[in-house]
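> the amino acid sequence is not available; the structure is as follows:
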């Protein structure tokens, strides 16, 4: 399950695990926030007691802040820290203007120094997530990935878009394959794995060792198990609306159980209610829900119309 800002909280990760995800990532965590001991930042790092482990994704540009964050995360999570990933892919201006995210694609020396510092501090794998370049005029994927491998990265995740594309257009599986052929470490393919068949196809097309699923998991926590089935040549059975409503109820309850803000259920409602009759009207109703009981009652109302 891919790291997703504003989405991949503990409740979301628990749902993904239940749906077959073998690994789940935190939201993007600021090393500067950790440096200033922001408790709100630490909320993004701390796994729920029900989670077996957690891959923590960090972002920033200050090497010393990365060192400090690595030590603090290792101490705080202990054996439940699965790996530390460095975000070198985020295209959002408020991230890149500070030299972080995809801006690091233009500064391979700093990126390598960050990876090297983390490798020195940690006894768990250090990985990176990159894009194929910042603009179509400057494809850097293979060379940049080799530099990260030489710096000590244990794996490279590659989003097959340029940073300038943001999330528009299509992800280029051919460019991901070029990276996979250029390095000796495992490559994780990322981009446009919007359902189980496409996730399986992305693995076949790129030769990658693994695949990130992000938006494809919206309202579909089963996508991970279904993708594994698709790789085995099986055709996953469709999930009936009643089952998706049951998953929505569980997800809402997990928001409460993990201490997340219930407002996140508004997005969940939009995703889980896709495809039900009069979905647009139900989604509008969900925008006016306030508490957990409101969302559960809405799910009951929807199910009564099926």
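On my side now, so go ahead. Since the structure is predicted, the reported quantities are computational estimates derived from the model, not experimental observations.
> contacts and neighbour counts: CA atoms only from here.
Fine.
> the residue lying closest to residue 108 once chain neighbours are set aside and residue 220, how far apart?
Leaving aside its sequence neighbours, residue 108 sits nearest to residue 144 (CA to CA, 6 or more residues apart in numbering; 6.7 Å). Residue 144 sits 33 Å away from residue 220, taking CA to CA, to the nearest Å as the criterion.
> give me the more crowded residue out of these two.
Comparing residue 144 with residue 220 by other CA atoms under 10 Å, the one with more neighbours is residue 144, at 26 against 21.
> for the more buried one, which three-state class applies?
helix (DSSP: H, G, I helix; E, B strand; the rest coil).
> residue 223: neighbouring residues, count only.
27.
> my bad, residue 257
Count around residue 257 with other CA under 10 Å applied: 12.
> what's the answer for residue 77, then?
Neighbours around residue 77, by other CA under 10 Å: 16.
> just checking, it touches residue 49?
No: contact criterion CA atoms under 8 Å: residue 77 and residue 49 do not qualify, at 10.8 Å.
> residue 105 is in contact with the residue nearest to residue 108, correct?
Yes: using CA under 8 Å, residue 144 is in contact with residue 105, at 7.2 Å.
> included below, for side-by-side comparison, is a second structure:
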């Protein structure tokens, strides 16, 4: 299988899991890794919250052995605060530190972090340099095409970040103003790949094996980062790996029983890492994603939105299987 080398970290495969706030917790990352995700990244962590010893933040940085290589993603806008946050993140032994320069959420961009950093390319470089000097692991950057149509500056920012010491860059092929709605412009990924020598990962509407292969072919990027396409569908990594390494082999989609079994496994892990009540509350959205396209999904989603115990989820999955496997 093809490998990607990010500093001292070698990835066995070309498809990695994107960091996703509110969805990419430890349990989900471990499930995706079990299906072949070559690397996983934590939900984004506030460097400032680390500075103030926020009690909820450490849980976001827990990296189990079953989801390695694993990176911790930090967000913030001050080089010294980001560097100090990276030092504290090292307590969790990440394989890399990823810097968020792509999040479009107003609560992140408002204070100048996330994709707002792309409005100040020099500051992007200062943050990379500060974090690189603070930690012994590779530092990577996730960015967007730019802030808006008038400032599509991913190439400039990527070159500055590489010069400051970034070991890899990921490019989401939309501007911040586009959020997630219009079709991504993969041309920006190609332009970044041609401009830098470090590995470049492409991100934006990779939902399966063929879209992954198409992005790799059209942009020349080293690997693909899968985000929303993996929600309720961790098999996407197995499918991409088979397609890329086995002469375009298309694997059959998982059956309903396998889907429900993996959903239960993910929920069990969530309960292990969090208390059952909170885990099941957070699992409700995942249930909706796993149910996509199944018979009776609307009613099952309604039931899923009320879940509070594993026993209720077990009963739900049995009913889903019965409804979808009957003649």
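Perfect, I can see it now. These numbers were taken from a predicted model, which means no experiment stands behind them.
> how alike are these chains, TM-score-wise?
Superposed pair, TM-score by TM-score structural alignment, normalised by the length of structure 1: 0.96. Supporting alignment: 303 aligned residues with a CA RMSD of 1.2 Å.
> quick one: the residues in structure 2 that stretch 285-302 of structure 1 pairs up with.
The alignment of stretch 285-302 of structure 1 onto structure 2 (TM-score structural alignment) covers residues 303-320.
> before we move on, back to that, list the contacts for the equivalent of the residue nearest to residue 108 of structure 1 over in structure 2?
Under the alignment (TM-score structural alignment), residue 144 of structure 1 pairs with residue 157 of structure 2. Going by CA atoms under 8 Å, 6 or more residues apart in numbering, residue 157 of structure 2 touches 118, 121, 124, 125.
> which of those are retained in structure 1?
Comparing these with structure 1 on both residues aligned by TM-score structural alignment, their matches' CA atoms under 8 Å, the contacts found in both are 118, 121.
> can you put the contacts of residue 157 of structure 2 in TSV and add distance to residue 147 of structure 2 and secondary structure?
Below are the contacts of residue 157 of structure 2 laid out as TSV (distance: CA to CA, whole Å; DSSP: H, G, I helix; E, B strand; the rest coil):
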residue	distance to residue 147 of structure 2	secondary structure
118	6	helix
121	11	helix
124	13	helix
125	16	helix
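> most neighbours out of the contacts of residue 157 of structure 2, which is it?
residue 118 (28 neighbours).
> how much space separates it from residue 17 of structure 2?
23 Å.
> tell me which stretches of the stretch 101-250 of structure 1 form helices.
108-121, 141-151, 173-182, 196-206, 223-231, 241-257 (DSSP state H, counting those that start in this stretch).
> tell me roughly how far the second one lies from structure 2 on average.
Meaning helix 141-151 of structure 1. Superposed on structure 2, helix 141-151 of structure 1 shows a mean distance of 0.8 Å to its aligned residues (mean CA distance after the TM-score superposition for structure 1).
> same question for the third one.
Its aligned residues in structure 2 lie a mean 0.8 Å from helix 173-182 of structure 1 after superposition (mean CA distance after the TM-score superposition for structure 1).
> and that helix, which stretch of structure 2?
Counting by TM-score structural alignment, helix 173-182 of structure 1 corresponds to 186-195 in structure 2.
> the first one too?
Aligned by TM-score structural alignment, helix 108-121 of structure 1 falls on residues 121-134 of structure 2.
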